[in-house]
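Colleague: here is a sequence together with a model predicted from it:
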Amino acid sequence: MGKKNLLQNPCAIDGMAGWEVTWNGGDGWKAEHSALGCRPFKEANPEAKDDACWTTSYGLCMKKQTIDLEFAGIVGDYLDDQRPEIRVTEWCGSRYDAGSEYHLLVRLLNSDLETVDKREVTKTLPADGQWHKVEKAFIIYGPGVRFIEYSHGGKDTCYWAGHFGVKITCSSVTVATGSGQDSSSSS
């Protein structure tokens, strides 16, 4: 049995639903049904169900989701005692005609929404129209994790009006639960 993705609307199929926009620079965020000016996403990831993605503009665009792990069915005692692997993945890409900056920040938070641990990725992508998989894992982290804040975005490097910035799709947050169970089955 596969692990359950704890993010809502992880591939832009439902536009911005489930996401809180925290920066909307330039011409803001845009959801695209297919990645304009970029290699089709299904060519980079044949397992993808769709070619939808988000794209950014010339000013910084960031959005986030905060996952309540208990609401997702992952008990605090399990997190504290077992410290299961928490894995985040997503794909980012650039257009053929414009480079882009990409940012990912994932924070593990306690019940007071204070940071227990974090992973951060910042990349400058060339104007090559290619997709890049980003993966990070939390393996050793402190006790008290109750929430995960997932924030991502970027901008183009050309400062062009429109939506020539980084493209993002197939975002994922999973929590290992052992015995092949998905992350919502732990007790």
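Modeller: Structure received.
Colleague: rest of the way, CA atoms for contacts and neighbours
Modeller: Fine.
Colleague: and for the closest residue to residue 120 other than its chain neighbours, the neighbour number?
Modeller: In space, and not counting its chain neighbours, residue 120 is closest to residue 105: 4.5 Å by CA to CA, 6 or more residues apart in numbering. Here the count is done by other CA atoms under 10 Å, and residue 105 has 15 residues near it.
Colleague: now residue 111
Modeller: Neighbour tally, residue 111, other CA under 10 Å: 12.
Colleague: still on that earlier bit, quick one: the residue nearest to residue 120 from residue 94, how far?
Modeller: Residue 105 is 19 Å from residue 94, where distance means CA to CA, to the nearest Å.
Colleague: how about residue 167?
Modeller: For residue 167, the distance to residue 94 - CA to CA - is 6 Å.
Colleague: included below, for side-by-side comparison, is a second structure:
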Amino acid sequence: MSAAEWKKSCEAEWSLQGAPMPAGLDWKSVYEAKPFGRNLLKNPSPQGLCKDTPPPERATSDAPSRGPPRFESDGDFSGWTTNTEVLPYDTSGIPKGAVVCQLPRYSWFSLEQVLDLKAEGLWEELMDEFQPEIFVQDWYEESRLHKFIYQLHVKLLDADKTVISEHSVNPTEDRSVHSHEWKEVSHLFSGYGPGVRFVHFLHRVKNMFMFEFFPTSFTGSSVIVRPTKTSA
């Protein structure tokens, strides 16, 4: 097809009414990239879990492990940059003079990706003038390991990686109830202003080691650009 025909195919595929469609763009590459409606994150469920299936039940063994402490979750984390931060022991609630045999040791396990929107098929004029919606979603396991077990930080960055817009979530868990279900976290970026070229997605889950390893599971992370816009 000609360049004009590829451009018409893009217009028909995504109904981009009012969006800038510069004639000099490689519309064949844009069409084949399918930048709208798909998850731009790579490997969104590295633990092999699905939000449509309840999180796995974990039974403690009769004989506690005698091996070294463990702080990182299992999974195939290709596509992600990961980091483990082992937290100091929390002794604030221990009465003076009490003898403690074992305390839980917590750690934050972080995963992040930086998405290059131009490389994903989105063009500068679209991001600057039309500013399509950017929808972010994540799911984490409800657990009673701690009152803080999950964090999400998403930033929209310009070409120099300066923050244009950002959203953070740090929920407090109600440890008095426990349904052992997935909990959804989501946010819609709109009307964020011109210049967005990258999306930085980072989430953290808290794990615990006390004789055995108790992780917090997560799944279904997504960043999706929609071919629509809303007011700020």
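Modeller: Done, it's in. Since we're looking at a predicted model, the values are computed, not measured.
Colleague: thinking again about what came up before, which position in structure 2 pairs with the residue nearest to residue 120 of structure 1?
Modeller: Using TM-score structural alignment, the equivalent of residue 105 of structure 1 in structure 2 is residue 153.
Colleague: which residues of structure 2 does stretch 64-73 of structure 1 align to?
Modeller: So stretch 64-73 of structure 1 sits over residues 112-121 in structure 2, by TM-score structural alignment.
Colleague: quick one: end-to-end distance for that stretch.
Modeller: 21 Å.
Colleague: sorry, back to before: secondary structure element for the residue nearest to residue 120 of structure 1?
Modeller: Assigned by DSSP states H and E, residue 105 of structure 1 falls within strand 100-109.
Colleague: ok, then the element right after that strand?
Modeller: Per DSSP H and E, the helix or strand that comes after strand 100-109 of structure 1 is strand 115-125.
Colleague: tell me what that following strand is packed against?
Modeller: strand 100-109 (3 or more CA pairs under 8 Å, 6 or more residues apart in numbering; DSSP states H and E).
Colleague: quick one, the strand it packs on and strand 115-125 angle?
Modeller: 170 degrees (axes from the mean of the first three to the mean of the last three CA atoms, to 10 degrees).
Colleague: what residues sit buried inside the helix ranked longest in structure 1?
Modeller: Identified as the longest helix of structure 1 according to DSSP state H is helix 76-82. For helix 76-82 of structure 1, a neighbour-count test (16 or more other CA atoms under 10 Å) marks 76, 79 as buried.
Colleague: equivalent analysis for stretch 192-202 of structure 2, please.
Modeller: Those would be 192, 194-202, for stretch 192-202 of structure 2 by 16+ other CA under 10 Å.
Colleague: and the two most separated of these?
Modeller: 194 and 202 (22.4 Å; CA to CA).
Colleague: packing partners for the longest helix seen in structure 2?
Modeller: Among the segments of structure 2 that qualify as a helix by DSSP H, the longest is helix 3-14. Judged by 3+ CA pairs under 8 Å, 6+ apart, the packing partners of helix 3-14 of structure 2 are helix 27-33.
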